[in-house]
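Visitor: Pasting a predicted model and its sequence here:
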Amino acid sequence: MNSFPQRHIPVLGGQAIEMLEPRKGGLYVDATFGAGGYSRAILGIPGTRVVGIDRDRSAIAGGFDLVDRAGGRLTLVEDRFSNLERICAAQGLDAVDGVVMDVGVSSMQIDVAERGFSFRQGGPLDMRMGHDGPTAADVIASASETDLAAIIYIFGEERHSRRLARAIVAARQEAPILTTRSLADIVSRVVRSKPGEIHPATRTFQALRIFVNEELDELHLALAAAERVLKPGGRLVVVSFHSLEDRIVKNFMVERGKAGGGSRHLPELAHAAPSFVILTKRPVTPDDDEISANPRARSAKLRAAERTNAPAHAAAALPAWPVLADVLRRG
């Protein structure tokens, strides 16, 4: 009998564990612990050990029962998953057999109005996955019109970004924008949607959430950290939920899955051996039954790769997009 019954099944959870291939006695990192779905499945294999990471204190607290039941095989750490290499070192783990991550905001966070992620529920304009740092309201209050337009365009892929930025700046001069509904109302006056289309505020809220939590920088750093901590033969499995995330994961795996071409300026790259073998030629996506049971699954994509014995590639510089600290300082 499985002593770790699943109370929450992650999107593409079965496929993710199948790709991860946890084996008896293996060491694994659940880089986005959430409700513990991946960790429970991994702990169902005898002798496995899991380090679960989540920046959300409520997720960590919700996992204490699983920690007790795991009998010393599960360690939970409240931290950003970009720090997984340092976290593993602190646990005395030089290398691990697998890293699994489910990128983006969780259903638990969206469904709690007080967290301020959803425009469909009234709540404070917060959007922080953790419990520290600036909120979305802070960004809306102080970012310049230029920065707001860039944030909404880059992280929300919203073509009306300039008009929205102007409208936000004009509205905040009249009164502070402190709630999800007040921001959603401003956006809805600028962006019109037809029946059957996504809510007008969807892309703007996505952009703010990604920006406040520095999600894309975190993902870049976490993927590179996973590359450094995985043993040869260890597997990296990533589930993402929108095109910006999936593009980062895809590009990372493609880049690491081929030998460096090099150039006359950087000839040493010509000898960089592939650090991963790609296991998913095409991303794995949910079937109709899973989408019917959970409509939020419809955009999910899973990609997986297996670590070779080649050295980790040099980490690339982060993209030159708006940075939270810089935007707030300029504001």
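Guide: Looks like it arrived, so ask away.
Visitor: switch to C-alpha atoms for all contacts and neighbour counts from now on
Guide: Will do.
Visitor: Look up how far Gly261 lies from Ala273.
Guide: For Ala273, the distance to Gly261 (C-alpha to C-alpha, to the nearest Å) stands at 10 Å.
Visitor: of these two, who's got more company?
Guide: Taking neighbours as other C-alpha atoms under 10 Å, Ala273 and Gly261 compare with Ala273 leading, 18 against 12.
Visitor: Residues in contact with stretch 300-314: which ones?
Guide: Stretch 300-314 has contacts (C-alpha atoms under 8 Å, 6 or more residues apart in numbering) with 11-12, 16, 19-20, 227-228, 230-242, 246, 249-250, 253, 256, 272-280, 282-286.
Visitor: Of the residues you listed, just the buried ones, PyMOL syntax please.
Guide: Applying 16 or more other C-alpha atoms under 10 Å to the contacts of stretch 300-314, the buried members can be selected in PyMOL as follows:
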select buried, resi 11+12+16+19+20+227+228+230+231+232+233+234+235+236+237+238+239+240+241+246+249+250+253+256+272+273+274+275+276+277+278+279+284+285+286
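Visitor: For the residue sitting nearest the centre point of the chain, give me its contacts.
Guide: Among the residues of the chain, the one closest to the centroid is Val103, at 2.7 Å (C-alpha atoms, centre = their mean). Going by C-alpha under 8 Å, 6+ apart, Val103 touches Thr32, Leu219, Val238, Val239, Ser240, Phe241, Glu245.
Visitor: next up, a second structure to put side by side with the first:
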Amino acid sequence: MGDRAYGHVPVLAGRVTALLMPALTASAPGGRPPVLVDATLGRAGHARALLAACPGLVLIGIDADATAIEAGRELAADYPGQVRLAHTSYDQIAAVAADAGYRRVQGVLFDLGVSSPQLDDASRGFSYAQDAPLDMRMDQSRARTAADVVNGYPVSELARVLAEYGEERFARRIAEAVARERAREPVTTTLRLSAIVKDAIPAAARRTGGNPAKRTFQALRIEVNDELGALRRALPAALDLLSPGGRFVALAYHSLEDRLVKRELTARTADPAPPGLPVRAGDMLAGTRPSGTAQAGPLFRLLTRGAERPDDEEVAANPRSASARLRAAERIRPA
């Protein structure tokens, strides 16, 4: 995520707007204004661009970070009556929409991962480049911090987290090094953990791939916030919430997130008819379905071919966009 107020622009803002616009510029059923759920509001960079582009749009902004919700109040003041905010995890998307009075919406946006303001605020403990308490909670009302994981998990469980969520090939070595250090004194700061990780990784492996602590910090952040669990729950709920013609856009920043998005969209856009049938489900959608039979075929169609990546110009303007992967889909019929 990114925001101008913090020296960054929203990632792929133009492309996100172009993909969502067809769904957000048409009236919702019953003549109601179209509704977009920004499920990861952040500092509302995408939300602001979409509200400016789509007059009358109703925006529901969700974020687990209370500071993001507070910033969202400025957006609500600029667009009176059009913005509703919910301080919760985005896997609660269906309940949030229902509480706002909507069973179906016309657009959903996921901008996954940690936001630029969270990275830039050293006190939050997300960055391995600045000294701070090992926190990493997106929702600071939660109890468990990264320090709790680092100091409380058995070596085998800590190694599993680093390998699974950080794709760290030296996970066991790092976990054992952490265990030795925490036995002397609890590991409570970001720079101390970074130093432990660096010393645990062979010198030859440290010469490439950026900061050697990057994968460890990613893994701990995902574990602390249950990011992949929340995404697994949120994806089907978000897609089920869309009305026909509604569109879904997701921005992922590492392969684990992107893999989950890809898997869900692939399943939703697949033709469910068994191969070998004389009439394929796609033919039924084209109007050759026998009279009286149930409608078949995929519920969604892909709007992107594979994962779209930012171009050189985008990366130059916003270096944190470099790892972004964008996928989008449109609902083409009711369930």
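Guide: Good, I have the coordinates. All of these numbers come straight from a predicted model, not from anything done at the bench.
Visitor: And the strands in the stretch 201-331 of structure 1?
Guide: 230-240, 276-278, 301-307 (DSSP state E, counting those that start in this stretch).
Visitor: Counterpart of Val150 of structure 2 over in structure 1?
Guide: For Val150 of structure 2, the aligned residue in structure 1 is Ile140 (criterion: TM-score structural alignment).
Visitor: What helix or strand is that match located in?
Guide: Applying DSSP states H and E as the criterion places Ile140 of structure 1 in helix 136-142.
Visitor: Report all helices and strands that that helix contacts.
Guide: Counting contacts by 3 or more C-alpha pairs under 8 Å, 6 or more residues apart in numbering; DSSP states H and E, helix 136-142 of structure 1 packs against helix 202-213.
Visitor: and for the helix it packs on, what span of structure 2 is it aligned with?
Guide: Using TM-score structural alignment, helix 202-213 of structure 1 corresponds to residues 214-225 of structure 2.
Visitor: Compare the matching stretch with structure 1 and give me the mean distance after superposition.
Guide: For stretch 214-225 of structure 2, the mean deviation from structure 1 after alignment is 0.4 Å (mean C-alpha distance after the TM-score superposition for structure 1).
Visitor: Could you report the neighbour count for the equivalent of Asp287 of structure 1 over in structure 2?
Guide: Aligned against structure 2 by TM-score structural alignment, Asp287 of structure 1 finds its counterpart in Asp311. Neighbour count of Asp311 of structure 2, defined by other C-alpha under 10 Å: 11.
Visitor: before we move on, what about Arg48 of structure 2?
Guide: Every residue meeting other C-alpha under 10 Å relative to Arg48 of structure 2 is counted, giving 17.
Visitor: just to confirm, which helix or strand has it in it?
Guide: Secondary structure from DSSP H and E places Arg48 of structure 2 in helix 45-53.
Visitor: Show me the contact partners of the helix or strand following that helix.
Guide: Heading C-terminal from helix 45-53 of structure 2, the first helix or strand you meet, by DSSP H and E, is strand 58-63. The contact list for strand 58-63 of structure 2 (C-alpha under 8 Å, 6+ apart) reads 33-42, 47, 51, 69, 72, 82-90, 93, 97.
Visitor: Please repeat the previous calculation with a cut-off of 6 Å.
Guide: For strand 58-63 of structure 2, contacts defined as C-alpha atoms under 6 Å, 6 or more residues apart in numbering pick out 35-41, 82-88.
Visitor: want to throw the residues you listed into JSON lines with neighbour count?
Guide: Putting the contacts of strand 58-63 of structure 2 into JSON lines (neighbours: other C-alpha atoms under 10 Å) gives the following:
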{"residue": "Val35", "neighbour count": "26"}
{"residue": "Leu36", "neighbour count": "29"}
{"residue": "Val37", "neighbour count": "29"}
{"residue": "Asp38", "neighbour count": "24"}
{"residue": "Ala39", "neighbour count": "27"}
{"residue": "Thr40", "neighbour count": "27"}
{"residue": "Leu41", "neighbour count": "30"}
{"residue": "Gln82", "neighbour count": "18"}
{"residue": "Val83", "neighbour count": "21"}
{"residue": "Arg84", "neighbour count": "20"}
{"residue": "Leu85", "neighbour count": "21"}
{"residue": "Ala86", "neighbour count": "22"}
{"residue": "His87", "neighbour count": "18"}
{"residue": "Thr88", "neighbour count": "19"}
